[in-house]
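A.B. asks: Sequence and predicted structure, then a few things I'm wondering about:
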Amino acid sequence: MRKILVTVFMLLLVVAIGFVIYPPGSGDFQSNGNLSQNREPGAEQYESESTIKNEEDTISDKVSQTVTDVVEKTIDFFVPKTLKIAAIGDSLTQGVGDETENEGYVGVLRNRLQNSNVDELVIDNYGKRGNRTDQLLTRLKENEDIISSVKNSDVVLITIGANDIMKIVKQNFTSLSYEMFREEQPAYQKRLKEIFETIRQYNSEAHIMLVGLFNPFAQYFEDIPELDKIIMDYNFIGQQVVADYSPATFIPIKDLFINSDKNLFADDHFHPNSQGYELMGERILYYVKQVYEIEQN
């Protein structure tokens, strides 16, 4: 949709400038596209340099003013009157851990965007606790509500991947090694690409935003660098997939949960609390605003 709006804007700009330089009825051009022949045969075709300069200045002023007018009249096209967001994924989208029961980062987005220059806001929340990439992919293909929401969305927000990592942890708890996570990465990347491919089949223009992973164990296991390395690896995979499905954006959040002097985690020490989700929501909002030039009221 944004590409269409940019094209319309440029066409309007070209037409407007054309009307300034060659206004209707000016006689500069005839219907056959040739220069006007209204002047008497043998009349002087050259004018003084000062006259030409004055006309050039006048045209320049008119073009400048026209550009300003067109920009002012069409800038609203870049901010959708209705902004539709489909939020899909795991417990982070569902908002698990938010003691205020405000849907986590989705609630933060909703509150902020309702106080912006977006006339009508629609956010569908299809987060489901425990979802891995394979489970989200199944829901994307079978859940008619999710399919409909994605088809009609301007933005598709995704949180996924943490439970893929946790599955490896649970299955190999007594003998964990970094190599186990590395071996699973190609399959994870394949599933993530299929999620993006499925979204693109439903909607070729929606801006897909993949929210990165953070390390919930960093506060307790700072002396185990492999844990942080695993999160970095999976985030890198996310960035690679995002690069293949423009318009798409990877939103990093790992840094938000590092070395904070505030408690950002719920009682389960895994999900964010309301303060953690507040930081997530503000970070995601920043990227949404960059795409749609949204202004806060």
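C.D. replies: Received the coordinates, thanks.

A.B. asks: only C-alpha atoms for contact and neighbour calcs from this point on.
C.D. replies: Noted.

A.B. asks: Which residue ranges of this structure form strands?
C.D. replies: With strands called from DSSP state E, the chain shows them at 82-89, 120-127, 155-159, 207-211, 248-251.

A.B. asks: could you redo those as a markdown table and give each row mean neighbour count and distance to R2?
C.D. replies: Below are the strands of the chain laid out as a markdown table (neighbours: other Cα atoms under 10 Å; distance: least, Cα to Cα, whole Å):
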| stretch | mean neighbour count | distance to R2 |
| --- | --- | --- |
| strand 82-89 | 22 | 12 |
| strand 120-127 | 18 | 17 |
| strand 155-159 | 24 | 12 |
| strand 207-211 | 24 | 10 |
| strand 248-251 | 21 | 13 |
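
A.B. asks: Second structure follows, compare the two:
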Amino acid sequence: MRKVLISFIAIVIVGAGVLFGIKNWQHHSLNQSLSKTEKVSHVNLVALGDSLTEGVGDTQKLQGYSGRIAKEIREKYDISVTMKNFGKAGDRSDQIKKRLVAQSSFQHSVKNADVLVMTVGGNDLQQLLLKNMTASSPKALSEAVVKGKVNYQIRLAKLLKTVRGYNKQAPIFIFGNYNPLYVHFANREDFNADVKNFNAINAKMATKDGNAYYVSSFDLTYGQFKTKSQRQKLVKQIESDSSEKNATKAMTAVLTGKTSVDNNWISKDDNYHPNDKGYQYMTSQLLHVMKREEKHWLIKH
């Protein structure tokens, strides 16, 4: 029995050593293969946008995804990173553009950026929802959103044109948005559809740019409710809740951050922004797309 135990321990130790060796080899192999194609030694990363870029809800004070992605790039690619954050809570697409045009420091940073990352559209959509809160039906609300997305596309196009006026070369990584209302209104499929409509514009404009790339953050919508059965159970719970009779009042409370939250990826402070876990998810999503497109920012040209 003792010999069997010793053999088992030896196998575990050897296995752990092999796993550690594989991870080190992968990291070494990545950097070695990139060095052959003249990897850059430094990256200027500029984040611009709304509260998701500012990092509202981040208790670690890492400026949301922006500080985290800078750290990930340093560690994974063994290069230095300078990160500038120009996120401002509450900004719509037109307001981000207005700040860029008005602020010389913002312009200078964008001009010198090797990578641009943007969050946009969430406040444009929220304004539409609040404006049409008293719509007679979910269908009427969605119709208002569909009409509003036309104007949003125009504003986003102007923002991207302005950014490109300062920097034509850097890749732009554009986040989509999520539905922070989901855990309170899981039976309202139209809310998810509204967010996806706006996300489609972000993805479309990224493709149209030619050197911009869409990054999804939609799974923040569901948080811990990952499976279909979990979501169905949540819908039943909401439909049986007596507060559903005051849906308009409840939605206003959620949008203005005046109620509790039950999404493990969303901050309990305001019921809207990601918490640390949520921002780490956004960072992972961004890193995944940046890795796929690393020839546009990591390799010397």
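C.D. replies: Thanks, I have it. Bear in mind that the values here come from a model prediction, so they are computed numbers and not experimental data.

A.B. asks: Given these two chains superposed, what TM-score do they reach?
C.D. replies: Remark: TM-score between the superposed chains equals 0.71 [TM-score structural alignment, normalised by the length of structure 1]; 223 aligned residues with a Cα RMSD of 2.0 Å.

A.B. asks: Would you format the strands of structure 1 as TSV with distance to E226 of structure 1 included?
C.D. replies: Below are the strands of structure 1 laid out as TSV (distance: least, Cα to Cα, whole Å):
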stretch	distance to E226 of structure 1
strand 82-89	25
strand 120-127	28
strand 155-159	22
strand 207-211	21
strand 248-251	22
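
A.B. asks: nearest to K3 of structure 1, of these?
C.D. replies: strand 207-211 (11.6 Å; Cα to Cα).

A.B. asks: which bit of structure 2 covers the closest one?
C.D. replies: The alignment of strand 207-211 of structure 1 onto structure 2 (TM-score structural alignment) spans residues 171-175.

A.B. asks: ditto for stretch 241-249 of structure 1
C.D. replies: Going by TM-score structural alignment: stretch 241-249 of structure 1 matches residues 205-213.

A.B. asks: same thing with stretch 91-104 of structure 1?
C.D. replies: By TM-score structural alignment, stretch 91-104 of structure 1 lines up with residues 51-64 in structure 2.

A.B. asks: And the matching stretch, end to end?
C.D. replies: Using Cα to Cα, to the nearest Å, the end-to-end distance of stretch 51-64 of structure 2 comes out at 9 Å.

A.B. asks: Need the residues that contact it.
C.D. replies: Taking contacts as Cα atoms under 8 Å, 6 or more residues apart in numbering, the residues outside stretch 51-64 of structure 2 that touch it are 47, 65-66, 68, 85-91, 118-119, 267, 269-270, 273-276, 279-280.

A.B. asks: Sort out for me which of those residues are in helices.
C.D. replies: When DSSP state H is applied, the contacts of stretch 51-64 of structure 2 are split such that Y65, S66, R68, D276, Y279, Q280 fall in helices.

A.B. asks: what's near enough to touch the fifth one?
C.D. replies: If I follow you right, that is Y279 of structure 2. D58, G64, Y65 are the contacts of Y279 of structure 2 under Cα under 8 Å, 6+ apart.

A.B. asks: As CSV, those residues with distance to V101 of structure 2 and neighbour count would be great.
C.D. replies: Listed next are the contacts of Y279 of structure 2 as CSV, based on distance: Cα to Cα, whole Å; neighbours: other Cα atoms under 10 Å:
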residue, distance to V101 of structure 2, neighbour count
D58, 28, 21
G64, 24, 29
Y65, 24, 27
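
A.B. asks: could you redo the residues you listed as JSON lines and give each row distance to D190 of structure 2?
C.D. replies: Below are these laid out as JSON lines (distance: Cα to Cα, whole Å):
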{"residue": "D58", "distance to D190 of structure 2": "29"}
{"residue": "G64", "distance to D190 of structure 2": "28"}
{"residue": "Y65", "distance to D190 of structure 2": "28"}
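
A.B. asks: now, among those residues, which is nearest to G17 of structure 2?
C.D. replies: Nearest to G17 of structure 2 among the contacts of Y279 of structure 2, with distances taken as Cα to Cα, is Y65, at 32.8 Å.

A.B. asks: can you map out the helices along the stretch 101-250 of structure 1?
C.D. replies: Assignment of helices within the stretch 101-250 of structure 1 using DSSP state H, counting those that start in this stretch yields the ranges 104-114, 133-142, 144-151, 162-171, 178-202, 225-242.

A.B. asks: can you list contacts of the fourth one?
C.D. replies: Translated: helix 162-171 of structure 1. With Cα under 8 Å, 6+ apart as the contact definition, helix 162-171 of structure 1 has outside contacts at G130, N131, R132, T133, L176, M180, F181, Y188, L213.

A.B. asks: again, 7 Å this time
C.D. replies: Applying Cα atoms under 7 Å, 6 or more residues apart in numbering, the contact partners of helix 162-171 of structure 1 are G130, N131, R132, T133, L176, L213.

A.B. asks: if I look at the nearest residue to the fifth one once chain neighbours are set aside, how far off is K190 of structure 1?
C.D. replies: Residue nearest to L176 of structure 1 in three dimensions, not counting chain neighbours: V169, with 6.9 Å by Cα to Cα, 6 or more residues apart in numbering. With distances taken as Cα to Cα, V169 of structure 1 is found 20 Å from K190 of structure 1.

A.B. asks: More neighbours: which of those two?
C.D. replies: V169 (16 against 13; other Cα atoms under 10 Å).

A.B. asks: Right, I'll call it a day here.
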